[in-house]
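Peer 1: predicted model and sequence below, questions to follow.
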Amino acid sequence: FLSPIVYIYGEIARNTPLLIQLFFLYYGLNEIGLSALECAILALGFLGGGYMSQSFLLGFKSLASIQRESALSLGFGPLKMMYYIILPQSLSVSMPSIGANVIFLLKETSVVGAIALTDIMFVAKDFIGIYYKTTESLLMLSLTYLIALLPLSVLFVILERFFKKKVA
């Protein structure tokens, strides 16, 4: 029942630009009265959910059905099977794409300035407009993203190794 709905949601989320999603929420549905921050969170969540659902789906599909059958034959209940067998193996497969999706979403936050929400890209553009220091502003912007995203990248490499060891 839910499979077609999740499929359609994933296709819509992944195949529409974040900017269009933001404009739709902020300008198209302004009767609801959402703030710019709320629209940004909803749009990023909608986009991220579409990508993450595919990451988890591919992780679950990577498991052979014999894994589930073996767990059931050993007397595992559905929750115990999910916790001890399915999740560790599917996360070891999904972790690289989950990490890439998280980093992608954090980089996509630079688009939220289009609905008058201040982010680091917005601040850099203001600095360029006031002081005409384009190179310095863009260099600082790049360094800010690197400082924010490199530790995250390292964290996901560690998580990937952890789940691979747990499965092995």
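Peer 2: Sure thing, it's come through. Residues are numbered from 1 along each chain as shown.

Peer 1: rest of the way, CA atoms for contacts and neighbours
Peer 2: OK.

Peer 1: and the helices in the protein?
Peer 2: 2-15, 18-23, 36-61, 65-73, 78-81, 87-108, 120-131, 134-167 (DSSP state H).

Peer 1: buried ones in the shortest one, by neighbour count?
Peer 2: Okay, so that is helix 78-81. Buried residues in helix 78-81, defined by neighbour count with 16 or more other Cα atoms under 10 Å: residue 81.

Peer 1: and the helices of the chain: which comes nearest residue 29?
Peer 2: Closest approach to residue 29 among the helices of the chain (Cα to Cα): helix 18-23, 8.8 Å.

Peer 1: what does that closest one contact?
Peer 2: 39-40, 43-44, 47, 108, 111-112, 114-115 (Cα atoms under 8 Å, 6 or more residues apart in numbering).

Peer 1: re earlier: dump the helices of the chain into CSV; add distance to residue 29 as well.
Peer 2: Shown next, in CSV, are the helices of the chain (distance: least, Cα to Cα, whole Å):
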stretch, distance to residue 29
helix 2-15, 17
helix 18-23, 9
helix 36-61, 10
helix 65-73, 44
helix 78-81, 40
helix 87-108, 21
helix 120-131, 23
helix 134-167, 31
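
Peer 1: this is the other structure I want to compare:
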Amino acid sequence: MIDVLPHYKTALWLTLKLAFIGIVFAILVGLICSIIQYFKIKALSNIVQVYLEIARNTPLLIQLFFLYYGLPKVGITLSGEVCGIIGLTFLGGSYMAEVFRSGMEAVAKSQVETGKAIGLSNLQLMRYVIIPQAFSYSVPGFSANCIFLLKETSVFSGIAILELTNTTKNLMGIFYKTNEALFMLVVGYLIILLPLTIFLTWLERRVRHAEFGN
């Protein structure tokens, strides 16, 4: 276990990097989609709805297979890491969009109407009225999605990315030490997920004090 520790260290950092980039992009995609849905922007709303249905109703592994094995058939070749980030963004954006949309709709309509009455534009409404309050409502779902997406990096092994799960499979095939390898895999995910869970739980309690009207 000590001898293979450097392999797990490298895999852990790769898992963290891909998850972080994917989650950041997923947040951006989700926020844009939720704003389009909230204001019911014509044409774009239909496109967003189609995207959400496709993303939420297809497994991440199938999406990765399409990106990694399918696109080269039409002359588009992407690295495994790029495919992983795109796949995580595509799937995560759809879940984040639903979380942010529900948070926006939880904001009192009276406050939105008041903002319009004093002449705020839609952009100003989002910045000063809706998003600050919607954030506090969205934190529980947002936290769950972050943890979910981080765990979904385990399917990256299907496209030959040497993250934690794939590294474990390779080491099991080389040394035939199944129990030790799986134990290291569990420890690796605990190192990532436990601090994140504690931080997100603290954040959820913290932002509850910022809710308006309570």
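Peer 2: Yes, it's here. What you see is a predicted model, and the numbers here were worked out from it, not measured in a lab.

Peer 1: thinking again about what came up before, buried among the contacts of helix 18-23 of structure 1? Make that a ChimeraX selection.
Peer 2: Under the burial definition 16+ other Cα under 10 Å, those of the contacts of helix 18-23 of structure 1 that qualify are selected in ChimeraX by:
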select :39,40,43,44,47,111,112,115
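
Peer 1: now tabulate the contacts of helix 18-23 of structure 1 in JSON lines and tack on distance to residue 98 of structure 1.
Peer 2: JSON lines is the format used below for these (distance: Cα to Cα, whole Å):
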{"residue": "39", "distance to residue 98 of structure 1": "23"}
{"residue": "40", "distance to residue 98 of structure 1": "20"}
{"residue": "43", "distance to residue 98 of structure 1": "18"}
{"residue": "44", "distance to residue 98 of structure 1": "15"}
{"residue": "47", "distance to residue 98 of structure 1": "13"}
{"residue": "108", "distance to residue 98 of structure 1": "15"}
{"residue": "111", "distance to residue 98 of structure 1": "21"}
{"residue": "112", "distance to residue 98 of structure 1": "22"}
{"residue": "114", "distance to residue 98 of structure 1": "26"}
{"residue": "115", "distance to residue 98 of structure 1": "27"}
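
Peer 1: ok, so of the contacts of helix 18-23 of structure 1, who is nearest residue 64 of structure 1?
Peer 2: Using Cα to Cα, the contacts of helix 18-23 of structure 1 come closest to residue 64 of structure 1 at residue 47, 29.0 Å.

Peer 1: what's the distance between that closest one and residue 94 of structure 1?
Peer 2: 18 Å (Cα to Cα, to the nearest Å).

Peer 1: what's the answer for residue 76 of structure 1, then?
Peer 2: From residue 76 of structure 1 to residue 94 of structure 1 the distance is 23 Å (Cα to Cα).
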